[in-house]
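In: the following block contains a protein sequence and its predicted model.
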Amino acid sequence: MLRRLAIRDFVIVDRLELEFEAGFGALTGETGAGKSILLDALGLALGGRADAGAVRAGCGKADIAAEFDLPPSSPLGEWLAGQDLTADDGVVILRRVVEAGGRSRAWLNGVPVTQGQLREAGDWLADIHGQHAHHALLKPDAQRALLDMHAGAAALAADVSARFHAWQRLIELRRAADQDSAASERERELLAWQIRELDELGFSTEEWDRINVEHARLAHAAGLIEGADEVLGTLGEGDLALASQLRHVSVRVEGMAEIDSDLADVRELVAGAAIQADEALHALRRYRERLDLDPQRLAEIERRIEDVMALARKHRVAPDELPDLRADWARKLDDLVSRADPVRLGEEEKRLHGEYEAAARRLSAARVPAAEALSRGITDAMQTLAMAGGKFEVALETCVSPMAYGLESVEFRVAANPNQSLRPLAKVASGGELSRIGLAVQVIASRDSATPTLIFDEVDVGIGGRVAEIVGQLLRRLGQERQVLCVTHLPQVAACADWQWSIAKARRGSEVLSTVCVLNREARVEEIARMLGGVNITETTRRHAAEMLGTESSGR
């Protein structure tokens, strides 16, 4: 669940440090006070899109950090371990910084991550239902996605889509091969000739490194011989040779160190220098024995280098890129050969079609019972939301041809009244009915979600009276299973909450900022009375508010 949210310089928030509780919490306040701004900030921390408008006027950046408990049985723990982002003490910390120029950065457990990684982690931690979420239910894609999520088949649906597109791409390749066989033949011949040309060169990057080193040595052989002879003379020839003198000095210091131990370090240093001089002398003698002028070998290497350079210039690449170029040509040639082989293409097409078909049938098998369960659950919820006798159905219709989303279409159908026939949701639901059905869908679907924190942003728009009280009770029951946060203008909903915050605007100097107040019992009575009575709050309104809170408390 969400434990803490820290916000700095976000829209009209300067600094807020919020600690959240379990259960159902209501966020209330006047319109425009900043209730939804808090959820927008949380959405950023969960990996939502960012823009420069998020930064408070006159500030350089907005900074949001959210701390969650790691759900004990969530796949998130394994995912974090796989990303080297392991949570310490079961705590997951998400942080987002948005700069005034629009650039944003993200951290997860203190490690820099991409926005995509932050969003992937956030999907396991919290689910935000926006105030217009019910309108999305009118779209077939949203209806299908919600059913697949309810069936626990979202990953399977993605797999079906991927297999469908792979199958379709192969069909296109086969058709293209049939239409352009002559051009493909010419391209195959060119690639084969280019590959043979490179193979005849027999080039490798290891050889290129080796011959460049040898070329440098042979091209400068005269200077290397002269230098080696000079150094050998200095180090090892005559009475004044450095190696001989160092050995003499080492013996002398050895005798002195036996008398005075303070010379021990000097003895070690001089002895080491004498040993290194001897080793250098022997190594240089071996090098000089191998070193010789070889004009013929130099000419061979220069011809080899020119052959390689000529082919590299021809194909406009660096010499050490020639092996990669050959590998690329080989891949293209294999692809063209595959396209030109109708038998092979047909077998591959059949295989991919079979894989798609099998995955799509597994998806269908998961959708059927989930559709029935979702239909029953939402129909039951409608009975308590002023739609007694209404019915909801998730209809599955077999497609004429296979589709990327599977073998069947998904359509939400509803009858808001007992005597109505089931019709598509988009055609029969009024604004108020759509709000209530949408809320029922979100609540029912959320019960099957593994997400520990559910957030509802004014999803109760368009309802009131007894229905609002029932909505509050639905959210309260949901809060017994996981953490629920709800931005609401309805006193009936707020009265059902386990805890309540009031968000308000306050003037500080020339600025208007958003503030959050944690409400105790007495303050909740005042806030709910304000929601009931508006500007002029009477004692009657306060008694009504207290009764609402008392009734809801006794109902818990």
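Out: Now that the structure is in, tell me what you want to look at. If you're wondering where the values come from, they're calculated on a predicted model, not measured in any experiment.
In: going forward, measure contacts and count neighbours with C-alpha atoms only.
Out: OK.
In: end to end, how far does stretch 147-161 reach?
Out: 16 Å (CA to CA, to the nearest Å).
In: ugh, typo on my part, it should be stretch 497-514
Out: Criterion CA to CA; first-to-last residue distance in stretch 497-514 is 22 Å.
In: buried ones in it?
Out: Neighbour counts using 16 or more other CA atoms under 10 Å place 497-505, 513-514 of stretch 497-514 among the buried residues.
In: cool, stretch 530-547 as well?
Out: 530-533, 541-542, 544-546.
In: so of those, which ones are in helices?
Out: 530-533, 541-542, 544-546 (DSSP state H).
In: let me know the closest of these to Asp457.
Out: The closest of these to Asp457 turns out to be Met531 (CA to CA; 17.0 Å).
In: quick check: that closest one touching Pro491?
Out: Yes - using CA atoms under 8 Å, Met531 is in contact with Pro491, at 5.7 Å.
In: tell me the one of the buried residues of stretch 530-547 nearest Ala310?
Out: The closest of the buried residues of stretch 530-547, once distances to Ala310 are taken by CA to CA, is Met531, at 83.5 Å.
In: could you list every residue that touches that closest one?
Out: Contacts for Met531 were tallied using CA atoms under 8 Å, 6 or more residues apart in numbering; they are 489-491.
In: likewise Ser338?
Out: Going by CA under 8 Å, 6+ apart, Ser338 touches 344-345.
In: do the one 4 residues further on as well
Out: By CA under 8 Å, 6+ apart, the residues touching Pro342 are Arg174.
In: quick check: it vs Leu118, distance?
Out: Taking CA to CA, one finds Pro342 at 46 Å from Leu118.
In: and here's the other structure:
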Amino acid sequence: MLVGLSIHDIVLIDRLTLGFDRGLSVLTGETGAGKSILLDALSLALGARADSALVRRGASRGVVAAEFELAADHAAFALLADTVSVEPGEPLVLRRTVQADGRSRAHINDQPVSAGLLRQVGERLVEIHGQHDERGLLNPKGHRTLLDLFAGHGDLLDRVATAHRDRRAAADAVAAIEAELAAARADEDYLRHALDELEALAPEPGEEAQLALTRTTLMQGERLASDLAEYAGELEADGGVDATVRGLLRRMERLDEAARARLDPVMTALDRAAIEMGEAMAALDSLRHDLDHDPAALERAEERLFELRAMARKHQVQPDDLAALKDRFAERLAAVDRGDADLTAARAALADADQTLDRAVGDLRRSRAAAADALATAVNAELPDLKLDKARFRVALTPLDPAHWSADGGDGVAFEVATNPGADFGPLIKIASGGELARFILALKVSLARQNTVATLVFDEVDRGIGGATADAVGERLARLAAAAQVLVVTHSPQVAARGRQHWRIAKRTDADSTATTVEALDDRARREEIARMLSGAEVTDAARQAADSLMTR
């Protein structure tokens, strides 16, 4: 509930701090005293549009702060969870600052927030109802939610939401299969040809790298074989180095003994060279024999490698992706082959989902129709005492085209009134006059009291243009509402003021230099005088005081 309101430099208010209690609080004062300023200030703190005209003349800025105490599970805390550091259950302070040039800033618990977020939080804390208010009960967008709260059929709403989600998923599945099938059929000839090519090629992941390595190895073997043949040819030229050395040795062996003795070191070295040369030639021959050079294998490796790379270029993929591409093409063709069966099954599932949703929407519609009758009966029962005995209220339930069904069902809901016998029903905001509108809202709020979703209700001159028994009926209903929620009411009616648990008097003070609005909390004696003034006018009489006593002691 609202526990405090602080106002600085707003219109005619210099500095003002108010504390509010539970139950019914009334604000009274003479016409023009500035009662609307308080509501404008509260609205500003709740996120209403900022206007430089709200800043008191001569001030650089105006500031309004509203403090609320809420249950830990209040919806405002969930809304703030991701933006403002606040513990559920701790007080919330909504503050708005308006500069003289019209710029504004918004804070919640001293943390800066957007004006939009401030407004969303404010809507969950306070409802302000006045003759020209077009939000809350007057906004058709919220009528369906209010009717559902009144009906209390949350289980039906859950059924519809689930059925609608399942139906949407089934419809998406049908659309996806149809699109895939259409695309596959459009490319079927191409897919079959491409798949035939890829299956004939039979690519494997990693095959390109392996073929490239094999090709490099084989090419190196080919070059080495050529080099070895050249080496052998040079060593074997002109009979070969080995034959030349051994020929020299045979010639030296034919020399006389003395010559051989002198050439012995040479002959020993040549003999050793001949042996080693023979070993070298044998090793060279063995290496040439052992070298695995297969020109046909190199040709096969190159041909396979070039085929893979050409196919990859054709399909604009990497060679290693060809195997996966083949599988995708095969799956798309399989989708064509099984597409009709899959589509038939998906359409059958969609038909089942449609039936389930249709049943859920029908059950919810019947429950809404019963709740609409009950709400209309409750509201119409309130109207005679509120001097609206010729008026009629109804809840118009309009079936929507299935194409416009949502998780909230398939019904349009609107609160409508007819103010005179034989007159057509129409929206509250268009049919009822200012005074009638406020009383219609009161009748609705009383009928919906158990489903009230905000902690604080504000009524601005709900008793305008009425008096006597009708004003007393308004006061009685406001008091009834205050049993379940905090209610603030700006009133000119003594019958309504007398019902208040807390009473504030608003006055305008004027001197030679300035005009200011003041607000005074009244004790029982001051309340008696204020209610007597409201009864008698400018001159308070003893009879008016006695009448005030009578009203206050009911």
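Out: Received it, and whenever you're ready, just let me know what you need. This is a predicted model, so every value here is computed, not measured.
In: picking up where we left off before, could you identify the most distant pair in the buried residues of stretch 497-514 of the first structure?
Out: Among these, Asp498 and Leu513 lie farthest apart (CA to CA), at 26.7 Å.
In: verify the stated contact: Ala391 of the second structure with Asn420.
Out: Yes - at 5.6 Å, Ala391 of the second structure counts as touching Asn420 under the criterion of CA under 8 Å.
In: how many neighbouring residues does Leu357 of the second structure have?
Out: Using other CA atoms under 10 Å, Leu357 of the second structure has 26 neighbouring residues.
In: tell me the buried residues in stretch 420-435 of the first structure?
Out: Per 16+ other CA under 10 Å, stretch 420-435 of the first structure contains these buried residues: 422-426, 428-429, 433-435.
In: from those residues, which ones fall inside strands?
Out: 423-424 (DSSP state E).
In: and which of the buried residues of stretch 420-435 of the first structure is nearest Ala360 of the first structure?
Out: For these, the nearest to Ala360 of the first structure is Pro424 (24.3 Å; CA to CA).
In: for the closest one, what are its contacts?
Out: Residues near Pro424 of the first structure by CA under 8 Å, 6+ apart: 411-414.
In: from Met387 of the first structure, how far off is it?
Out: Here the criterion is CA to CA. By it, Pro424 of the first structure lies 17 Å from Met387 of the first structure.
In: now do Asp127 of the first structure
Out: Going from Asp127 of the first structure to Met387 of the first structure by CA to CA gives 27 Å.
In: can you check Gly233 of the first structure too?
Out: 108 Å.
In: who has more neighbours, those two?
Out: Met387 (20 against 15).
In: secondary structure class for that one?
Out: At Met387 of the first structure the chain is in coil, as set by DSSP: H, G, I helix; E, B strand; the rest coil.
In: give the contact list for the nearest residue to it once chain neighbours are set aside.
Out: Distance criterion CA to CA, 6 or more residues apart in numbering; nearest residue to Met387 of the first structure, sequence neighbours excluded, is Ala416 at 5.9 Å. The contact partners of Ala416 of the first structure, taken as CA under 8 Å, 6+ apart, are 387, 389-391, 428-429, 433.
In: what ranges does the stretch 251-400 of the first structure have for its strands?
Out: Using DSSP state E, counting those that start in this stretch, the strands of the stretch 251-400 of the first structure run over 391-403.
In: show me where it has its helices.
Out: For the stretch 251-400 of the first structure, the helices defined by DSSP state H, counting those that start in this stretch occupy 264-290, 295-314, 322-339, 342-384.
In: for those helices, which one sits closest to Ala100 of the first structure?
Out: Closest approach to Ala100 of the first structure among the helices of the stretch 251-400 of the first structure (CA to CA): helix 322-339, 43.4 Å.
In: can you give me the offset of that closest one from its chain's centre?
Out: Offset of helix 322-339 of the first structure from its chain centre (CA atoms, centre = their mean, to the nearest Å): 33 Å.
In: in it, what counts as buried?
Out: In helix 322-339 of the first structure, counting by 16+ other CA under 10 Å, buried: 322-323, 325-326, 329-330, 333, 336-339.
In: stretch 40-60 of the first structure now?
Out: 40-48, 50, 52, 54-56.
In: secondary structure added to those residues, as JSON lines?
Out: Converted to JSON lines, the buried residues of stretch 40-60 of the first structure look like this (three-state DSSP):
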{"residue": "Asp40", "secondary structure": "helix"}
{"residue": "Ala41", "secondary structure": "helix"}
{"residue": "Leu42", "secondary structure": "helix"}
{"residue": "Gly43", "secondary structure": "helix"}
{"residue": "Leu44", "secondary structure": "helix"}
{"residue": "Ala45", "secondary structure": "helix"}
{"residue": "Leu46", "secondary structure": "coil"}
{"residue": "Gly47", "secondary structure": "coil"}
{"residue": "Gly48", "secondary structure": "coil"}
{"residue": "Ala50", "secondary structure": "coil"}
{"residue": "Ala52", "secondary structure": "helix"}
{"residue": "Ala54", "secondary structure": "helix"}
{"residue": "Val55", "secondary structure": "strand"}
{"residue": "Arg56", "secondary structure": "coil"}
